[in-house]
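# below are the sequence and a predicted model; questions follow.
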Amino acid sequence: MIETLAVLLVVFVGVFTQSLAGFGSALVAMALLPGLIGVQAATPLVAILALTTEVSLLYHYRLALNLSAIRTAAAASIAGIPLGIWALRGIPEGIFLAGLGVVLVGYALYGFLKLKLPALQSAAWGYGFGFLAGLLGGAYNTSGPPIVIYASCRGWAPAEFKSNLQGFFIINSTLVVLSHLLVQNMTPTVWRLYLWSLPVLALGILLGTRLDARIPHETFRKLVLGLLLLMGLRLVIQAFTG
């Protein structure tokens, strides 16, 4: 019971984060859930929870959606997802966790340093970023970092940024969930935790969208980045120390 409550708390924090920032639910959840329920259960659970969250948020931001802006990235992600799913099944858990930790630390440092990224005029760049997002999404449910960097380089307005990200994530997450179904990763335990998580998922979306205009985004962004940095470092240390 304590384990289930801990899972629900992690789900709430992740969904609340995505409702405010437009992304981050999987980053937060994948930093903590593997330690609670194991990688094999956490990965498909986060995938289906992410898909549910993204559909809800896309409806909220639907008027700003620009499908043509994410077409190339979404197409390329299709090729990366199966490779990521294969990596989940074929790579030892210690190496998997170390890789996830590196992704989290790298993204947190990118956010803290506020690196000035070049403007990408051509949508063709979406193929490279989309493939990497699909690879990370299939393996770690962390398709966010590559596509967030791509969105920043494309200079999308805030509303379009959030809406386009949800559109991309829905395509990505749908394929990831289908892949998990095909390889039978969606176990009864995963479905049970998913059903238990739905009420807190709804609460996280409700509070996040309501508080979106009230909480300073820069303050919240730094808090999330700090947590991701600490959690990423913990995963890397844990992977190498056992």
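Received it, and whenever you're ready, just let me know what you need.
# going by C-alpha atoms from here, please, whenever you check contacts or count neighbours.
Noted.
# ranges for the helices of this structure?
Using DSSP state H, the helices of the chain run over residues 2-21, 25-37, 39-60, 67-90, 93-113, 125-140, 144-154, 158-182, 188-211, 217-241.
# mind listing what's buried along the third one?
Put plainly, it is helix 39-60. For helix 39-60, burial by neighbour count (16 or more other Cα atoms under 10 Å) applies to 39-54, 56-58.
# returning to what we had before: can I get the helices of the chain in a markdown table with distance to residue 119?
Formatted as a markdown table, the helices of the chain follow (distance: least, Cα to Cα, whole Å):
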| stretch | distance to residue 119 |
| --- | --- |
| helix 2-21 | 21 |
| helix 25-37 | 25 |
| helix 39-60 | 26 |
| helix 67-90 | 14 |
| helix 93-113 | 16 |
| helix 125-140 | 11 |
| helix 144-154 | 5 |
| helix 158-182 | 15 |
| helix 188-211 | 29 |
| helix 217-241 | 22 |
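# so who does the residue nearest in space to the middle of the chain touch?
The centroid of the chain falls nearest to residue 26 when counting by Cα atoms, centre = their mean (3.3 Å). Residues near residue 26 by Cα atoms under 8 Å, 6 or more residues apart in numbering: 14, 46-47, 50, 141-142.
# next one: residue 60 from residue 88, what distance?
According to Cα to Cα, to the nearest Å, residue 60 stands 32 Å off from residue 88.
# about what we covered before: which of the helices of the chain is buried the deepest?
Highest mean neighbour count of those: helix 125-140, a mean of 26 (counted as mean count of other Cα atoms under 10 Å).
# alright, now check it against this:
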Amino acid sequence: MGLTETLMLLGVVALATYAQTITGFAFGLILMGSAVLLNLAPVAMVAILISILSLFNCFVALYRNYGNLDRQMVVLCSVSGFFTLILGVWALNVLSEHYVHWLQIMLGVAIILSSLMLIFRPSPQTVRSGPGSFLFFGGLSGFMGGMFSTSGPPLVFHFYRQPVAQRVIRDSLLLIFSINSVQRIAVVAWLGDLALDILLIALTAIPVVLGFTWLGRRFPPPVSDHTLRRVAFVLLLLSGLSLCLSALLS
């Protein structure tokens, strides 16, 4: 990567980190969609980068906030997500090698569906869902995490339906995402795909992640959660449509 591409990538990392810190999700969606749309790096490389950087974002965001966690939701989703994550990594490797355009279309569709989940936020249920539902959505999240390192949308949709405080939902999501990242890094390393150049780019981006995570915690934007969701919806929808269109045209 040249200097211009590296600076652009770091800018996208800053935006994605800030969004993740104030909402509890969207880091992988913004970083993956923007990097691929701007042709900064291939999907497989960005997926590894997201896994590494999200760990630092989650660590800073969760520092001294462990009392807000719902341990049952975290355990159920993390366990079921690990097995489907392996399947997602395998699917990414197959598509990256033979079906690049289809991979880009799948990413675009995933981002579009994710943006719709963000804007059409369901009303909380009066009764908490059973363990089986958390295993199912955890597995779906793991597959998306394995393919694109964007495990958030299924869990965000399901968690915000629960009669649980928002701070508990936010911090539980962050911990699940960090566990998902550790699992994905371990799988990729076992496959021998954790290249030195990816690690160097991640090392360069770590200060950006730490800095903008702190800024998100210390200086959240003076707007409502509803407004934030609308902004995220528009940005993600446009990037998803652009990815699909560019893949179809080429």
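Received it, and whenever you're ready, just let me know what you need. Predicted, not measured: the structure shown is a model, and the values here were computed from it.
# superposed, what's their TM-score?
Between these two chains, after superposing, the TM-score reads 0.94 (TM-score structural alignment, normalised by the length of the first structure); 242 aligned residues with a Cα RMSD of 1.6 Å.
# that older thread, and the residue nearest to the centre of the first structure, what pairs with it in the second structure?
Under the alignment (TM-score structural alignment), residue 26 of the first structure pairs with residue 28 of the second structure.
# likewise for residue 121 of the first structure?
For residue 121 of the first structure, the aligned residue in the second structure is residue 129 (criterion: TM-score structural alignment).
# now residue 194 of the first structure
Using TM-score structural alignment, residue 194 of the first structure pairs with residue 202 in the second structure.
# nearest spatial neighbour of that match, skipping sequence neighbours?
Once flanking residues are discounted, residue 202 of the second structure sits nearest to residue 49: 6.1 Å by Cα to Cα, 6 or more residues apart in numbering.
# so what corresponds to that neighbour in the first structure?
Checking TM-score structural alignment: residue 49 of the second structure goes with residue 45.
# from residue 148 of the first structure, how far off is its match?
On the measure of Cα to Cα, residue 45 of the first structure and residue 148 of the first structure end up 22 Å apart.
# how about residue 159 of the first structure?
Taking Cα to Cα, one finds residue 159 of the first structure at 14 Å from residue 148 of the first structure.
# do residue 136 of the first structure as well
For residue 136 of the first structure relative to residue 148 of the first structure (Cα to Cα), the value is 13 Å.
# quick one: contacts for residue 212 of the first structure?
Contacts for residue 212 of the first structure were tallied using Cα under 8 Å, 6+ apart; they are 19-20.
# which residue in the second structure lines up with it?
Counting by TM-score structural alignment, residue 212 of the first structure lines up with residue 220 in the second structure.
# same check on residue 94 of the first structure?
In the second structure, residue 94 of the first structure lands on residue 101 (TM-score structural alignment).
# which ones are touching that match?
247-248, 250.
# swap in residue 177 of the second structure?
The neighbourhood of residue 177 of the second structure, defined by Cα under 8 Å, 6+ apart, consists of 54, 58, 151-152.
# ok, those residues vs residue 71 of the second structure, which is closest?
residue 58 (16.1 Å; Cα to Cα).
# for the closest one, what is the corresponding residue in the first structure?
Per TM-score structural alignment, residue 58 of the second structure is aligned with residue 54.
# for its match, which non-adjacent residue is closest in space?
residue 166 (5.3 Å).
# how about the contacts made by the aligned partner of the one you found in the second structure?
In the second structure, the residue matched to residue 166 of the first structure (TM-score structural alignment) is residue 174. Taking Cα under 8 Å, 6+ apart as the contact definition, residue 174 of the second structure lies against 24-25, 58, 61-62.
# how about TSV for those residues, with distance to residue 188 of the second structure added?
Putting the contacts of residue 174 of the second structure into TSV (distance: Cα to Cα, whole Å) gives the following:
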residue	distance to residue 188 of the second structure
24	25
25	23
58	20
61	25
62	25
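# closest one to residue 232 of the second structure out of those, please.
residue 25 (10.4 Å).
# residues contacting the closest residue in space to the closest one that isn't next to it in sequence?
In space, residue 25 of the second structure comes closest to residue 152 once its chain neighbours are excluded; the distance is 6.0 Å by Cα to Cα, 6+ apart. Residues near residue 152 of the second structure by Cα under 8 Å, 6+ apart: 25-26, 28, 141, 145, 173, 177.
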